[in-house]
Each structure stands twice: as structure tokens, then as C-alpha cells.
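Asks: Structure for the following, please:
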Amino acid sequence: MSRQFATAILSNGVRLASTPALGSAQTLSLAVRAGSVHETVANRGASHLLSMFGFQSTENRSPVNIIRESELQGVALRRFRDRDLLIWSADFLPSQLDYAAGLLADVAHNTRFEDYEVRDLTVAAGKQTAECLANPSAFAMDLLHNMAFRSGYGNSLFADQAALSAQPLTAVKDFFKQRMTSDNVSLIGYGIDIVDLEFALTNTFKALPTGAEDATAKAAAKYFGGESYIPNLHIEENVMAIAFEGVPLNDARASASIVLEKLLSTNSPVKYGASGIAPYTGKLVATEPASSLIPFSLSYAATGLNGVLLKAPSAAIGGLATDVVTHLKSLTGTVDAAKLTAAKNAAKMELLTTAESRTGATHHAAQHLLLGSATTLASIDAVSAADIQKLVTGMLKSKPTVAFVGDISAAPQINLN
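Replies: Presented below is the predicted three-dimensional model:
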């Protein structure tokens, strides 16, 4: 991890972590292994809907009461979700720790799941999904996961309203009950002394039940690969996501995966002057201003994806994709020492700056406590050229995954030979 966290464990096994804040405001977060990877065909969309049930009716509070009391106390409520985790957070003044702890405990123990709420939240979730998937890049990345893993990590982050409407409320309740166990939960404080945090939470979270060993993510991590081409002639540029099987968060190669992302990056630290275009894409991107290349390294609890997201007009998309694959192949043989150093420094800088934010620090801590993430500044520093070569060689042995949205007549084929 990039920041030093103090940790503790409650008597029932709930894990705690806390880190100093840069200011006086504090944050308490409830993180749960309840992301979309844990959904099945029987409860598809439950994770999305469950995230929205946070801060709704509980046995002790109505939604109106939560909103009014939080406003009165100056408390800001947030939610976050990805394929592994759901996180509910409260930002508050130092004097409001007991209120925040009680509220999050109410979410964990006493959420009511009222019928009228599920109807309203289903509509709201459907609107969220429509808005997100209207973005071609978001749609391509979601489709990419589906093609790569089919189910599990291939489950969509975005539940459509029709699927949610077809699910009985009991499916969401059962999902909540299965996931809200002491071994799946961690509580993370930002700007809260670990002793104060443990004191505030010992009684409020002691009733969480224990659960069976969580093997859901591992069972859902099988990589398949594949291709999907979706015609859309109404967007200005084609979107193409290309990925290969990556590594999980607790894998020793996870740091090399992050450094590889920076080796593929075209971003420049210079605001004016330098083009910031990597040599292998310079000609295409420079001559096509609408083109862009966004590399990604996505590591989860039990698997990962490494790849690039390309955006380009029809005349440029094929050449850009070919150059990316050519450059990846070259990294199996030679890794420039200066570029490797720059990539490692960029990876460390991103880790540090992300962890300086409340959201970033909380997510890092949750990944460490619940998912086994072991990436640190030291592990990034230790990445060698041989590590990159080995990682890329393994990636290119996997079947590529491609998601293309746009003018499919311009869609290139990925040739690894």
C-alpha cells in the first residue's frame, strides 16, 4: 500500500483500518465484498440495487430522517461500487464519529428493503445504467468484461431495469444476507485514530454474523476471451477495447502489470510543448487529432485484464490497433531502461496521488483488507525488465478479448502471429 494504515480486528473478525487525514474532516467507510462478481443468474443486478439501498429505510431511521439528520450534522454520504466491492462512506466533522458509526451499523444490520423503495430504486438504477452505457467507452469496457469472463467478472456493473424488475425483492435481501458477514466486511477510517475507531465500532458491529469461506470470486474468474462488434454509426469515432488475461491483486506480478500500463501510456507530464505521444503511436495519433489510446491494468481479487482502449476515426483505427499489438510483442524481447524507469516513477506517482484522496485511500485499504492487494511503492520499484517481458509473454499466450463499437466495416482483426 502507498500509505501506512493502522489496523485492528474486532472480536467477531471484522477488520478495521485507519490512516491520518490531510485535514480535520474525517471519513468512515463500510466496505463489503458484494460487487457484481458475486451475482448469479438468479440475482443478476442485485449488487447495483443493493448499493442504492444504502442510506434508505432501516429499522431505526427513515430516508427523510437520514437526510435531515445528516444535513444537520454536516455529514456527507457517498457510495462506491466495482466488480469486487461495495463501499458506503460518511464524511463528517471530528465530533460526529458516533453518529457516523451508528448510521453505517444501521445500514449493515437493519436495512428494511421496503417494497415501495425497491420500485423507486429499480427505476433509478435503470436510468443510471442507460446514462452510463450511452457512453461508448463505458459500454465497450463492460462488454469487454463480458466477453473475457462470460459470468462472474463478466457480469455487468450496470443492471438494466427490465432485469431488476424481473427479480423478486427476496433476491436482493438474500444477496445482502449472504454478503453482509464479518469475513466479508471491513471498516475504514480516514483521519480517525485506530483506538478511537475500535472503541466506536466494538459494540455497533459486534452482531454481524460469520460466514462460510468466500470462494465466489475464484470460481468466477475463468478467462475465455473472444470478440464482439457492435455497429453504431452515430458516434464520431470508433471505440475499440483490446485486452488479455491479467493477474489478480495478490499476485506478485500485479506491480509489473501497473508499470506495463504506464509503458503503454501516451500521456505527457508536460502541459505545453511535448506531444506526449509514445513512439509507436506517434504518427497515427499526431495525424488524427481525434485519436486516443488509454491503457489499463485492471486487477481484481481473483483475476485481471490488461489492455488498451482506442478511440479513432475509421481511417485510423486499424493502424492504431496494429501498432499497439506490435509494440506489445516488442516488449517480450526488449524493454528500454530509461522508459522503464519513467514508467515505474509514473506508477508510483499515481499510487501516491490516488491514496491522498479520501475515496482513493479508502479503496486502497479495502483492497488490502478484503482482497489481499500487496502493491506498494517498494514492489513497483522492484519491477525489472525481465518482469515486464515475462508478464507480456504470458498475456500474449492468452486469447485476446476485443470489444468494438462503431463502424464495424473499419474494425481490424487482432493478429498475434
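
Asks: use CA for all of it now, contacts and neighbours both
Replies: Will do.

Asks: Apart from its neighbours in sequence, what residue is nearest T393?
Replies: Nearest residue to T393 in three dimensions, chain neighbours excluded: T332, at 5.6 Å (C-alpha to C-alpha, 6 or more residues apart in numbering).

Asks: Could I get the contacting residues of the one you found?
Replies: By C-alpha atoms under 8 Å, 6 or more residues apart in numbering, the contact set of T332 is 388-390, 392-393.

Asks: for M52, same thing?
Replies: So M52 contacts 79, 121, 125 (C-alpha under 8 Å, 6+ apart).

Asks: Repeat the analysis, applying 7 Å as the threshold.
Replies: L121 (C-alpha atoms under 7 Å, 6 or more residues apart in numbering).

Asks: and the gap between it and P63?
Replies: M52 sits 12 Å away from P63, going by C-alpha to C-alpha, to the nearest Å.

Asks: And for G273?
Replies: With C-alpha to C-alpha as the criterion, G273 and P63 are 52 Å apart.

Asks: I'd like the structure of this one too, to check against the first:
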Amino acid sequence: MATNITRINLLRPVAARGFATCAPAPIGGTGDYEVKNTTLPNNLVVASAENESPISRISIVFRAGSRNETPDNAGVTHALRICAGLSTKNSSQFAITRNIQQAGANLTATSDREIIAYTLEGTRKAIEKTLPFLTEVVTQQVFRPWEVSDNVPRQRLELATRPPQLRAVDLLHKAAFRRGLGNSLYSAKYNLGNVSSETLQHYVASNFTSGRGAVVGLGVDHSQLVQYAQTLSLEPGEGSTTPSPYLGGEIRSDKGGELAFIAIGGQGAALKDSKEALAFAVLQRAQGVGPQVKWGSVDNGVLSKAIGGTGTTQFAITALNASYSDAGLFGVLVAAPGISAGKVVEAAAQVLKGGSLSDADISRGKNQLKAAILMDNESGSNAIRLIATQAALLGSAKSPSQLAAEVDSVSAADVNAALKKVSSGKLSIASVGNLRSVPFLDELK
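Replies: Purely as a prediction, here's the structure:
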């Protein structure tokens, strides 16, 4: 319980060793560290790394993303994320907010299609003071009806400010998977305000269980984090996640305007097949994800070159790659003027349906992927998100340096096999905006 957590000296031994006896570390911490993994008897996963940073982060994660929603509680994960930090059984919303801010810490809630994560970050002393409030927010929710209803306007604002490219990707998932992973990250407009306190409580009770969770730390001592995880009041149980196979389809949302935003995709790789997942990650970089030089305008990716050959100059394009625990989605996101979007979409589809990539493109993709993994690790927020995703979905986590080293084992044959998987399967397409020239799915050659 929260009253006992203050007795756990989670960070002091690390601080004494890290700052009194070791050479000074970079302000953001070291980038090469070991990730330690432990699974408790109740199947709660604990993963942590000591990066010697003055800023520590602790995240409690559950496999409770939007893929677990049903037609009866659609939008519950959107409401749950918005309601993070409301009053709990032992603390008011004001007390939680004031104490965390007074200590100089920060508490955030993030969600995607598979996980919901509550992350506390701050200096080591601040984390010690505010850790009981993280426990309260995660394990002692009450969801008072008047507080839940007060947050509906924020949901409306998030829906109103969604960029069209995000909506295109959201619709692509719906076209590709229909249910499960096809569920939106956002509540539907017609269901705003209909997610009750009882619905939130039932969803939390069903999904916030020890067998579906993980406690992750960055800049903390692993043994002390394990001790903290053992104090969490979580119901036992694994629950179940309905499989979400790739099916394929098409969704069009004609909104007018000057631009069209089109997402095209095919079947990708699941995270449980790490070798294939890395091959698709390399394929994404080889296809192109935009200029790799700051303020640069040149993209040497295969997609950019192919579309440049059509004579169209006004467009933006990037390869998409989303790997989930049991499925994946690989494709392309395009933005172009409505009058010329058709040519861009057809050229992009030809690349997805193409034959094989050259060794030079694959080598460039591997180098870019390794650089991206290591540079993302320079941000503590990105690093703990990477560890948390692995711990929650795979049961253990690897360090960024380990993942970067595994990229070298990906062969050209692996990457071309990934491309063949996309090209030989059924494509999906979702489009938003001015669709006057955007072809339908059955018109793509």
C-alpha cells in the first residue's frame, strides 16, 4: 500500500554509488547499460537499467490498450488516459497534483493499441517523495462520476485537433484489422461522455492485473525496484487478448480541402518473431522515412526516388512499420495535393508490390536503423518506453545496444523476404481529405 512505500529507500544506494565513487556521467546518463529482468511469483515483470542519470524514471505498464475494447466500452482507453491523476481512495486530485509538482516531478499517462503506461520522472530525491502517488494513481482509482464528466471536454479537444495524417493511419488499422488492433486510439464522437465510472472500474479490474503488467525503471536499483513491485496491490490473473489477424480492406473519408493523406499497408511482422520484426524495421528505413540530415531536403529512400520519377514535386512520403505482439502492419503514408495524389499513390503501391531491394539500400537501412535506436536512447523518455514495451509484451527487455547489435544479423535475404510478404499479400488503404484523384483499392495495379 502507499503508506508502506515511503519506507522503501529505492534510490539512495544507487545515488551513493553512482555519484560518490564513479566518474561523472553525461547529464543524460550513459547510453550503454545492462537491462535486468525479473518475473515475480504473481507473473508481474520487473525490468530496470541503471544509466547513472540524475533523472530517474519509473513506469507501471499494463497490456490494456485499445485492442482490448469491445463495442460496449469503445473509447474506454481514451477516457482512462485522460482520467489519470484523478482522486483515488486515499488522495484527492489536488493532493496528487500539488505534491508531485512541489517535488519537481512529473507524472504522465500514455496509451497505444496494446499498452497503457503510467510514468513518474524526476530527480532521485523527487522520485522517492512522490512514488506513493504513482502507486495510488495506478492501483487505487475510484473514478468519481463528476470528475470523469469534467474531463469530457478534453477528449473533445483531442478529437478536434487530430492531424489528418494521424487519422489516416488510424483508419488504416481499422481497414487492415477491423477489430482488436483495428480499434481507434480515440473515442468515437458519438460515444463521448458515455463511458461511465462503472465502465472504467470494470475495465481496470479486468486488465490491470499482475499477469498483464510490468514495472520498469531507468536510473534505479533493480533489487529495490523488485521490492517496490512486490508491494503493489494487483489482482492476479493473465486475462486474455483476442487475436487480431490481418484481413485487409479500404476506408475513405472525403473531407475536401487541398490535400489528400493516404496510408497504404500490408501484413507486417509480430514482435514475438524478433528476427522478422527487425527485418521489417530495416525495410522501413531502406524504403525511406524522410531526410536524415537536419534541415535537409534530400531523401535517398526507394519511395522518394520512385515518386520523383513521376514528375510530381509536391508530396511528402514515409514508410510505416508497426509491430505488435501477434501481428504487424507495414506500408506507406503519403501527403499530396488532391489533384496529383493519384500518381503518388500508384507509384508508392508499385514500390510495395516491387521485387527486391539492392544491397546498397539494405546496408543504408541497417545503418539508419542502428543510428535511430541509439540516438532515441539519448532521451530517457524514449529509452524507458522501449524497455516498457518489451517488458509488457514480451516478458523481458533488451538494452538499445543489444538491439542495435542484433540489426547486424539481419541479412539481405531477410529484408527481401519481408518485402515479398507485403507484395504477395492483400493491401489495405485508408485516405482522408481531397480524394478526387485517389484510386480505390481495386484500382491499384
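
Asks: picking that back up, want to throw the contacts of T332 of the first structure into CSV with neighbour count and secondary structure?
Replies: CSV is the format used below for the contacts of T332 of the first structure (neighbours: other C-alpha atoms under 10 Å; DSSP: H, G, I helix; E, B strand; the rest coil):
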residue, neighbour count, secondary structure
I388, 24, helix
Q389, 21, helix
K390, 16, helix
V392, 24, helix
T393, 17, helix
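
Asks: What is the nearest of those residues to P412 of the first structure?
Replies: Nearest to P412 of the first structure among those, counting by C-alpha to C-alpha, is V392 at 21.3 Å.

Asks: Secondary structure element for the closest residue to the closest one other than its chain neighbours, which one?
Replies: Nearest residue to V392 of the first structure in three dimensions, chain neighbours excluded: T332, at 6.0 Å (C-alpha to C-alpha, 6+ apart). Assigned by DSSP states H and E, T332 of the first structure falls within no helix or strand.

Asks: got it, and E121 of the second structure?
Replies: Under the criterion of DSSP H and E, E121 of the second structure resides in strand 116-123.

Asks: what span of the first structure lines up against that strand?
Replies: Here strand 116-123 of the second structure aligns to the first structure at residues 86-93, judged by TM-score structural alignment.

Asks: So which bits of that stretch are buried?
Replies: 86-92 (16 or more other C-alpha atoms under 10 Å).

Asks: which SS class is V308 of the first structure?
Replies: Three-state call for V308 of the first structure (DSSP: H, G, I helix; E, B strand; the rest coil): strand.

Asks: For the residue mapped onto it from the second structure, which residues are in contact?
Replies: Using TM-score structural alignment, the partner of V308 of the first structure in the second structure is V332. Under the criterion of C-alpha under 7 Å, 6+ apart, the neighbours of V332 of the second structure are 263-265, 318-320.

Asks: aligned partner of R119 of the first structure in the second structure?
Replies: Residue pairing (TM-score structural alignment): R119 of the first structure is matched to S149 of the second structure.

Asks: Likewise for E59 of the first structure?
Replies: Under TM-score structural alignment, E59 of the first structure pairs with K89 in the second structure.

Asks: Run a quick neighbour tally on the nearest residue to its match once chain neighbours are set aside.
Replies: Closest residue in space to K89 of the second structure, ignoring its immediate chain neighbours: Q140 at 5.6 Å, by C-alpha to C-alpha, 6+ apart. Using other C-alpha atoms under 10 Å, Q140 of the second structure has 19 neighbouring residues.

Asks: From A126 of the second structure, how far off is Q140 of the second structure?
Replies: 21 Å.

Asks: Then E250 of the second structure?
Replies: Distance from E250 of the second structure to A126 of the second structure, by C-alpha to C-alpha: 49 Å.

Asks: neighbour count winner among the two?
Replies: A126 (21 against 18).

Asks: residues touching the more buried one, list them.
Replies: 103-105.

Asks: show me where the stretch 201-350 of the first structure has strands.
Replies: Here the stretch 201-350 of the first structure has its strands, by DSSP state E, counting those that start in this stretch, at 226-231, 238-245, 292-299, 304-312.

Asks: how about the second one, which residues of the second structure does it hit?
Replies: Right, strand 238-245 of the first structure. Matched against the second structure by TM-score structural alignment, strand 238-245 of the first structure falls on residues 260-267.

Asks: And for the third one?
Replies: Residues 316-323 of the second structure are where strand 292-299 of the first structure aligns, with TM-score structural alignment as the criterion.

Asks: circling back to that earlier point, so which of the contacts of T332 of the first structure comes closest to E288 of the first structure?
Replies: Looking across the contacts of T332 of the first structure and measuring by C-alpha to C-alpha, the closest to E288 of the first structure is V392, at 27.9 Å.

Asks: Would you mind finding the match for the closest one in the second structure?
Replies: Per TM-score structural alignment, V392 of the first structure is aligned with L419.

Asks: ok, so what distance separates its match from S48 of the second structure?
Replies: L419 of the second structure sits 35 Å away from S48 of the second structure, going by C-alpha to C-alpha.

Asks: go on, T130 of the second structure?
Replies: 19 Å.

Asks: Give the residue from those two that has the larger number of neighbours.
Replies: Shown here are T130 of the second structure and S48; by other C-alpha under 10 Å, S48 has more neighbours (31 against 25).

Asks: Kindly indicate whether that one is helix, strand or coil.
Replies: strand.

Asks: Skip the chain neighbours and tell me the closest residue to it.
Replies: G217 (4.5 Å).

Asks: Spit out the contact partners of the one you found.
Replies: 47-49, 57-59.

Asks: switch the cut-off to 6 Å
Replies: Going by C-alpha atoms under 6 Å, 6 or more residues apart in numbering, G217 of the second structure touches 48, 57-58.

Asks: again, but for A301 of the first structure
Replies: So A301 of the first structure contacts 248-249, 371 (C-alpha under 6 Å, 6+ apart).

Asks: In helices only, show me these.
Replies: Members of the contacts of A301 of the first structure lying in helices (criterion: DSSP state H): L371.
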